[in-house]
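Undergrad: this one's structure only:
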């Protein structure tokens, strides 16, 4: 039996939409995974059947992102939030400082955790502008002796995204790419470490992908708990303890879907087209819709906006829900409206939402 294809328009910020074909394949394989007589959730993580799932996921990610040979790929747990602690625990050495670029709530949380393990400071911040923009590269102030520079590539709450990444020269560049990894081509070699919670573009919640340069691993602190050492997971192919096997299986299938769509170049093209549908309505509304992000910092993944009054916003969100648009409320910390247009959100959903926005303005403008 296939899934009911009468599905909602899912604009949730995370966990978010997954490709329908991936869900249908998972449904078909759920009870008897490829002749094993077991669900993938029942397989031993030491079995050959699961090992293939695990390694295929790594292989697909390596191919899609063109990950160089001198990098390791890890599948961890704890979400990006645990990485906020693991990174300084492993790489903020005594006598060194870590620099953080502040672009929203997630970078604030990462910065707060770093200060628990050593000296950390802000290399730049757009907080005074209510996180409407990404700081200019020329405004970043950091030292070449820093342990690392940390950025958040896309900001789900405020709807901003880095368009060009900083060249940090000898300073390891670390990026939280939870909400835009796999949405556009990136040069992995610019980064010493990339981490991402899966629940936006990679798969269901429960898996965290870490891509780490081997040279950085050699500089890691050693007097830390075994489970919190990156080397532990590198040396055991992310199988030191029981991994989130079903999540990794789903991640591998989502990566396969991206390959079938034509790879990241094609996905990026679609994402630009989807976001343009909604941004065009905002820009052509004569102020009826008020975009939060500056035009040069707009995210292609999270489109944030307000209406002219709180009362009008409530009406907009209520009517949107009745029309089947799910997850368009802004983050609870700032309110407003937000449409998350991740990879698996189809063009048709974005078109329908843009048409709803136009009609709502006609009825209420």
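TA: Everything's here; your move. In this text, all values refer to a predicted model and were calculated from it rather than measured experimentally.
Undergrad: When you work out contacts or count neighbours from here on, use the C-alpha atoms and nothing else.
TA: Fine.
Undergrad: Now do the helices in the stretch 251-365 of the chain.
TA: Using DSSP state H, counting those that start in this stretch, the helices found in the stretch 251-365 of the chain span residues 264-283, 310-322, 347-364.
Undergrad: got the angle for the first one vs helix 347-364?
TA: The reference is to helix 264-283. 0 degrees (axes from the mean of the first three to the mean of the last three Cα atoms, to 10 degrees).
Undergrad: cool, and the shortest one?
TA: Angle of helix 310-322 versus helix 347-364, following the same axes, to 10 degrees, is 140 degrees.
Undergrad: Give the buried residues for helix 310-322.
TA: Residues of helix 310-322 classed as buried by neighbour count (16 or more other Cα atoms under 10 Å): 313, 316, 317, 320, 321.
Undergrad: likewise the last one?
TA: Applying a neighbour-count criterion of 16+ other Cα under 10 Å, one finds 347, 349, 350, 351, 352, 353, 354, 356, 357, 358, 361 buried in helix 347-364.
Undergrad: other SSEs contacting it?
TA: If you count contacts as 3 or more Cα pairs under 8 Å, 6 or more residues apart in numbering; DSSP states H and E, helix 347-364 packs onto helix 264-283.
Undergrad: go on, the longest one?
TA: Taking 3+ Cα pairs under 8 Å, 6+ apart as the contact definition, the neighbouring helices and strands of helix 264-283 are helix 245-261, strand 289-291, strand 302-307, helix 347-364.
Undergrad: Could you pull out the strands in the protein for me?
TA: Assigned by DSSP state E, the strands in the chain fall at 9-10, 71-76, 97-102, 119-125, 148-152, 154-155, 160-161, 173-176, 193-197, 208-213, 289-291, 302-307, 325-326, 337-340.
Undergrad: Who are the packing partners of the second one?
TA: Here strand 71-76 touches strand 208-213, helix 230-235, going by 3+ Cα pairs under 8 Å, 6+ apart.
Undergrad: got the angle for the first one vs helix 245-261?
TA: Comparing the axes of strand 208-213 and helix 245-261 via the same axes, to 10 degrees yields an angle of 70 degrees.
Undergrad: got the angle between strand 208-213 and strand 193-197?
TA: 170 degrees.
Undergrad: Hmm, residue 58 is touching residue 73, no?
TA: Yes. Using Cα atoms under 8 Å, residue 58 is in contact with residue 73, at 6.7 Å.
Undergrad: that older thread, redo the helices and strands packed on helix 264-283 as JSON lines? Include distance to residue 176.
TA: Below are these laid out as JSON lines (distance: least, Cα to Cα, whole Å):
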{"stretch": "helix 245-261", "distance to residue 176": "18"}
{"stretch": "strand 289-291", "distance to residue 176": "24"}
{"stretch": "strand 302-307", "distance to residue 176": "15"}
{"stretch": "helix 347-364", "distance to residue 176": "26"}
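Undergrad: Got another one to weigh against that:
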């Protein structure tokens, strides 16, 4: 029944009639209010749990940022960030960080071994060039000198026969030209002279490096049939002309300049090539930095396989890498607007230890005396010839 009635007696007067009437709407409203309250409580608990989980996950994955950055630096061959990885707040990430540190140590060890091997290979190449230079100087030079002496003797004996004397004079001139070409070849094979002289004076001067590069660029400028204009920009900040540079560094800079300019002449088809060398040393610093660059406005480099072919670029990269530097290459920024061709810019940074000049003063005096003695002997030999 929808209605329930009951009598309520009282001491005085008639009894009261009490009725209870059921209301479906009120029951529904009460149930709906209870349901909303329960759902709100569940939603609040769920949001709180999601917030806590979000905070925990972000706190956990925040440690991945240095790991990802370190892995990216490993791809760029920079292991400093890997060595500086901090302790991870999560055990699994800490295991990954430890593995990365171990990988960085193994890569550094392998890199050091490869650099030593590369330096040994380049040393063998220089030894072979020195051996070839000695053979050319000792064997071919002596034979050419003997031919010139014989030609001079024949020219004097045939003075009364003009036709034969002209032929002998031509032979003597050819011998002279061959000797000049041999001297130029010897200079390219052994630009720094003998190794004994470098050991005596403790390295090569800044002025010596400048003169070598000027001679190299000038040789390309004077080369017949060349349409490329070659220029040199040499600057030294913090080091004077008499300050010493390691012999290996000077030889490396000369060889990579030689190979880069040869590559420009053979493959770039450029109208202009620029060799730039800048030496920088902070005041009081024991180390300095040599910035080297060769830039041209030629056809550029669009083939990754060029670094594996024998066109000199691989040799430049190996020498820079063996010297502890990094080689970068990119399209030349100034050539694109001028000629419409991409061009190419090779750039290397070579750090080195500065040689103390004070320890070389006595050696320089000895070398000067030896040079004067050698010059006197050479002059006497020339007079004899």
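TA: Alright, I've got the coordinates. Being a predicted model, the structure only gives us computed values, none of them experimental.
Undergrad: And the TM-score between these chains?
TA: Overlay of the two chains. TM-score (TM-score structural alignment, normalised by the length of structure 1): 0.21; 126 aligned residues with a Cα RMSD of 6.7 Å.
Undergrad: follow-up on the earlier one: which one of the helices and strands packed on strand 71-76 of structure 1 lies closest to residue 91 of structure 1?
TA: helix 230-235 (10.2 Å; Cα to Cα).
Undergrad: Could you list every helix and strand in contact with that closest one?
TA: strand 71-76.
Undergrad: those helices in the stretch 151-300 of structure 2, which residues are they?
TA: Using DSSP H, counting those that start in this stretch, helices in the stretch 151-300 of structure 2 cover 162-189, 195-201, 206-221, 247-263.
Undergrad: follow-up on the earlier one: go through the helices and strands packed on strand 71-76 of structure 1 and name the closest to residue 266 of structure 1.
TA: Closest among those, using Cα to Cα: strand 208-213, at 22.1 Å.
Undergrad: Neighbours of residue 10 of structure 1, how many?
TA: 23 (other Cα atoms under 10 Å).
Undergrad: which stretches of the stretch 1-150 of structure 1 form helices?
TA: 20-29, 48-65, 79-91, 105-114.
Undergrad: would TSV of these with distance to residue 325 of structure 1 be doable?
TA: TSV is the format used below for the helices of the stretch 1-150 of structure 1 (distance: least, Cα to Cα, whole Å):
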stretch	distance to residue 325 of structure 1
helix 20-29	17
helix 48-65	31
helix 79-91	27
helix 105-114	25
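Undergrad: and the ones you listed as a markdown table, adding mean neighbour count?
TA: As requested, the helices of the stretch 1-150 of structure 1 are exported to a markdown table (neighbours: other Cα atoms under 10 Å):
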| stretch | mean neighbour count |
| --- | --- |
| helix 20-29 | 16 |
| helix 48-65 | 18 |
| helix 79-91 | 21 |
| helix 105-114 | 20 |
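Undergrad: Throw the helices and strands packed on strand 71-76 of structure 1 into CSV and include mean neighbour count and distance to residue 266 of structure 1, thanks.
TA: Converted to CSV, those look like this (neighbours: other Cα atoms under 10 Å; distance: least, Cα to Cα, whole Å):
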stretch, mean neighbour count, distance to residue 266 of structure 1
strand 208-213, 23, 22
helix 230-235, 17, 31
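Undergrad: can you tell me which of those comes nearest to residue 326 of structure 1?
TA: Short answer: strand 208-213, nearest of those by Cα to Cα, at 24.9 Å.
Undergrad: Okay, angle between the closest one and helix 79-91 too, please.
TA: 30 degrees.
Undergrad: packing partners for strand 208-213 of structure 1?
TA: Using 3+ Cα pairs under 8 Å, 6+ apart, strand 208-213 of structure 1 sits against strand 71-76, strand 193-197.
Undergrad: how close does residue 115 of structure 2 get to residue 81 of structure 2?
TA: Distance of residue 115 of structure 2 to residue 81 of structure 2, given as Cα to Cα, to the nearest Å: 21 Å.
Undergrad: With residue 338 of structure 2 instead?
TA: Distance from residue 338 of structure 2 to residue 81 of structure 2, by Cα to Cα: 40 Å.
Undergrad: Next: residue 117 of structure 2.
TA: Taking Cα to Cα, one finds residue 117 of structure 2 at 26 Å from residue 81 of structure 2.
Undergrad: What residues does residue 354 of structure 1 make contact with?
TA: Residue 354 of structure 1 makes contact with 277, 278, 281, according to Cα atoms under 8 Å, 6 or more residues apart in numbering.
Undergrad: quick one: which of these is nearest residue 100 of structure 1?
TA: residue 278 (31.3 Å).
Undergrad: quick one: the closest one and residue 350 touch, right?
TA: Yes. Here residue 278 of structure 1 reaches residue 350: they are 7.0 Å apart, a contact under Cα under 8 Å.
Undergrad: Residue 66 of structure 2: neighbour count?
TA: 17.
Undergrad: For it, give its distance to residue 103 of structure 2.
TA: In terms of Cα to Cα, residue 66 of structure 2 sits 16 Å off from residue 103 of structure 2.
Undergrad: Which helix runs longest in structure 2?
TA: helix 91-135 (DSSP state H).
Undergrad: Now do the same contact list for the residue nearest to residue 253 of structure 2 when sequence neighbours are not counted.
TA: Leaving aside its chain neighbours, residue 253 of structure 2 sits nearest to residue 292 (7.7 Å; criterion: Cα to Cα, 6 or more residues apart in numbering). Contact analysis of residue 292 of structure 2 by Cα under 8 Å, 6+ apart lists 253, 275, 276, 277, 278, 347, 348, 349, 350.
Undergrad: Would you mind listing which of the residues you listed are buried?
TA: The buried subset of those - by 16+ other Cα under 10 Å - is 253, 275, 276, 277, 347, 348, 349, 350.
Undergrad: In a markdown table, list the helices and strands packed on strand 71-76 of structure 1 along with distance to residue 101 of structure 1.
TA: Putting those into a markdown table (distance: least, Cα to Cα, whole Å) gives the following:
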| stretch | distance to residue 101 of structure 1 |
| --- | --- |
| strand 208-213 | 20 |
| helix 230-235 | 23 |
